[in-house]
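1. sequence plus predicted model, see below.
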Amino acid sequence: MKEIRIDSRAFSSVAERKATSQLVSRPETTALPVKERLYVRGDEFFIDLLRDINSATRQVELETYIFELDTVGRAFIAALGHAHRRGVRVRLLLDGVGLPLAGGSLLAALEEAGFPFRIFHPIPWFFRHWRHMAGGRAMPPRFTRLLTRLNNRNHRKVCSIDRRIAWIGSFNICALHLPVAHGGEEWRDTAVRIENVDTQRIERAFQRAWNPWRWRPMRRRASPPRSSFRLNDTRRHRRALVRDLLRRIGRSKRRIWITNGYFVPDERLLHALNRAAKQGVDVRIILPLVSDVFFMPWTSATFYGSLLDHGVKIYEYQPGVLHAKTIIIDDWMTVGSSNMNSRSLRHDLEVDYVVSQTDTKMALVSEFLRDLNHSQEILRAAYPNRPLWQRFLAHLILFAKYWI
């Protein structure tokens, strides 16, 4: 990864910092056109995101599932720490399961950097995590309450900068996404940078996850707000997003192209995809041949027979780990963190973005077709093509589908 130079100059006085804070807090008065850029390479994604953080003047809120203390993680800690020292409001939100085991070295590095960070639903028996628990130190940690929420994770990968730039996708903060030449494993991911967009909705979702234990009064139920950001941060929003996806699949006329890293559909989603293919829609799904969760390809393969019988085309990505999460339904397209499994549908916090610009849509279609060229189609005549013991284990794992 290219070296990112971080300006080390700090504010010389509290008065200067306060004056700058007042300057950058002025509301935007000019409506600028929305700009989007698609990212599929980890090195390009990290370099440009770090550049935005280094240029931030008002606020940086970064939310990620996995944060490793490697070359990428250290670069982000340095950039966030520098932004914090120059007066930018910086907040980092991590997930308890997404941290390295115990995470002692990472926590020490974050504490030394000095900017605020919290851990969403810490692992109950890692007591050191409790003092950084989302909700703040004022709320006494409760072992049993954390234990009951062990299955509810924050899987979002999102960064909001200066209330006008948003980064949405499936890249975690770790070197796995880098090219092999730069010390990574070249995971295949997709993200989008959106500029001149109202980030208020993702900021509210961040705040809710930052203080998940806070009591909130009951309010009159309202329809989920219309937005390009698809958030499942409440039960009502979660149900609405599932209904909307099923409705779009059911109304599709031309194509349904899906790229997904963890494909374990429920009955409704499986039926909707089969029905669309049977009605003549071009349904194609690209899934990983190799996954960071070793049993995931075996589990996904248990659905191949039903899908293939109804005309769905299935492809397995060959070059490496496929981790991207994108959906193309006719001309409606999304990029984000949501998988087609029980975790995303029922448990985890996710965020996806509905692409709006024609150039970005064309780029997303081109990347899907490029991935097809690096994938092998699964044919009905060659199915099942996995050893009996793998298929047997996969069916056993499906009994625990609620957890995966």
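-> Arrived safely, thanks for sending.

2. from now on I want contacts and neighbour counts done on CA atoms only, so please keep to that.
-> Noted.

3. secondary structure element holding I47?
-> Element membership of I47 [criterion: DSSP states H and E] is helix 42-55.

4. next: R243.
-> According to DSSP H and E, R243 maps onto helix 235-251.

5. list the helices and strands that helix packs on?
-> strand 229-231, helix 267-278 (3 or more Cα pairs under 8 Å, 6 or more residues apart in numbering; DSSP states H and E).

6. ok, structure two:
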Amino acid sequence: MVEMSCTNPEIPQATPIAPVPAGPSQWQIFHYNETIWPAVLELCDGARTSLAIEQYIFAADIIGTRLMDVLTKAARRGVHVRLLVDAFGSAELARSPAGAAFRQAGGELVRYNPLSRLLRNPISGMHRLHRKSVIADGRRMMAGGACYSDRMADWRDTMVRIEGPIVPAALAAFETAWAYANGISARRSRSQSAEATCGAGHWNYLTSDPVRPARQQIYQALLSRLRDAETSIDLATPYLFPYRKIWSALTGARQRGVRVRLLLPAVSDHPAIDLVSQRFAAALARRGVEVHGYLPGMMHAKLAIIDDWSMVSSFNLDMLSIGLNVENGLATTSPAFRAVLADQYACDIATSRRF
């Protein structure tokens, strides 16, 4: 599979990964795990002082062990490496030989919200770390939707590599999650979002956290953009189980003449969830929303392109991401960034079937 970017959705063309613009913010978009994973390995291998990693699914398989080897080598050469994984999604990593070697080299591995907490508090025990981010030296980062598991090797996903003023905000959010996972009382800030004017567009680092003041930041930003949309809404999500307000915003946009498109996997990795997603998809289609099922394989990207605003995130359009998960997203009004996402989205639509 290759990185795709096409201006004509009828004629997909293989092109290099998105160019990196000059200016205070440099970014690069990756559209498939086949290129995302090597980019993550390269970012980690190039770290000189620190690595801060958040991940929901970090399997102890081939790709997981390969990445752990890179992290272990980094720790051995003196890099301060902290790995925060979800206790449910990455249950085997801490007990694996790769996890043990990482800790022996000086790396720090912490599990977020161990399942034992379910017994003490069933609600807070369900909170999951759903972010997927890598922050190197406090200056460079990758964020988006990709996990590390061999079964996902051929998945369609999206990650952004970015440098610039937005990165310290991501590190601050990591520090808060790290403190919580370690049982440290972190100072509650009013918001973990940050804004930075980077290059040609305005960038926001957004978080959602069920136990923080920024509880529904991504949800609120998305909802606001949907309600204010004037010309077009393009969304991608692997799982669809939206809150009523999201539903109303989508159908309301159609009623006022906005083109609304929604991209889902034709078949996801969770057949039971597909039953729910497809019912919502069919209902939205009856109300004028263009719903497309991605045919080449599993589509795991979480994207929003609304008028001149775009976002890549870990945030699914489902109840878990909205109400229970710790999430993050990179949002911008950069025309160049939007153009790259829109070209790839057109290619995805061209290889999908409409519901």
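-> Arrived safely, thanks for sending. What you are looking at is a predicted structure, and each value in this text was computed from that prediction instead of being measured.

7. overlay the chains and give the TM-score.
-> The TM-score (TM-score structural alignment, normalised by the length of the second structure) is 0.84; 324 aligned residues with a Cα RMSD of 2.4 Å.

8. about what we covered before: which bit of the second structure covers the helix holding I47 of the first structure?
-> Counting by TM-score structural alignment, helix 42-55 of the first structure lines up with residues 33-46 of the second structure.

9. next one: stretch 318-333 of the first structure
-> So stretch 318-333 of the first structure sits over residues 295-310 in the second structure, by TM-score structural alignment.

10. that older thread, quick one: average offset of the next helix or strand after the helix holding R243 of the first structure versus the second structure, please.
-> Remark: after helix 235-251 of the first structure, the chain's next helix or strand is strand 255-260, criterion DSSP H and E. Comparison of strand 255-260 of the first structure with the second structure after fitting gives an average deviation of 0.4 Å (mean Cα distance after the TM-score superposition for the first structure).

11. just how off-centre is strand 255-260 of the first structure within its chain?
-> Relative to its chain's centre, strand 255-260 of the first structure lies at 17 Å (Cα atoms, centre = their mean, to the nearest Å).

12. over to stretch 278-290 of the first structure?
-> The mean C-alpha position of stretch 278-290 of the first structure is separated from the chain mean by 22 Å, Cα atoms, centre = their mean.

13. quick one: buried residues of that stretch?
-> K278, V281, D282, V283, R284, I285, I286, L287, P288, L289, V290 (16 or more other Cα atoms under 10 Å).

14. what lines up with D157 of the second structure in the first structure?
-> Aligned by TM-score structural alignment, D157 of the second structure pairs with D189 of the first structure.

15. the stretch 251-355 of the second structure: helices as residue ranges?
-> With DSSP state H, counting those that start in this stretch as the criterion, the stretch 251-355 of the second structure has helices at 271-286, 319-323, 335-350.

16. residues making contact with the shortest one?
-> Looking back up the chat, that one is helix 319-323 of the second structure. By Cα atoms under 8 Å, 6 or more residues apart in numbering, the surrounding residues in contact with helix 319-323 of the second structure are H130, S208, P210, Q216, Y219, F241, P242, Y243, F315, N316, E327.

17. so where is that helix in the first structure?
-> Using TM-score structural alignment, helix 319-323 of the second structure pairs with 342-346 in the first structure.

18. try the last one
-> Per the alignment by TM-score structural alignment, helix 335-350 of the second structure matches residues 358-373 in the first structure.

19. mean shift between the matching stretch and the second structure?
-> Looks like 1.3 Å for stretch 358-373 of the first structure (mean Cα distance after the TM-score superposition for the first structure).

20. now that stretch: buried residues?
-> Result for stretch 358-373 of the first structure [16+ other Cα under 10 Å]: buried residues T360, K361, L364, V365, E367, F368, D371, L372.

21. just to check, A304 of the second structure is in contact with L235?
-> Yes. With contact defined as Cα atoms under 8 Å, A304 of the second structure reaches L235; the gap is 4.6 Å.

22. the two: which is more packed in?
-> Legend: neighbour count by other Cα atoms under 10 Å for A304 of the second structure and L235, higher for A304 (24 against 20).

23. residues in contact with that one?
-> Contacts of A304 of the second structure (Cα under 8 Å, 6+ apart): I233, D234, L235, A236, S310, M311, V312.

24. over to G164 of the second structure?
-> With Cα under 8 Å, 6+ apart, G164 of the second structure has these contacts: P24, S25, Q26, R139, R140, C198.

25. of these, buried ones?
-> Buried members of the contacts of G164 of the second structure, counted by 16+ other Cα under 10 Å: S25, Q26, R139, R140, C198.
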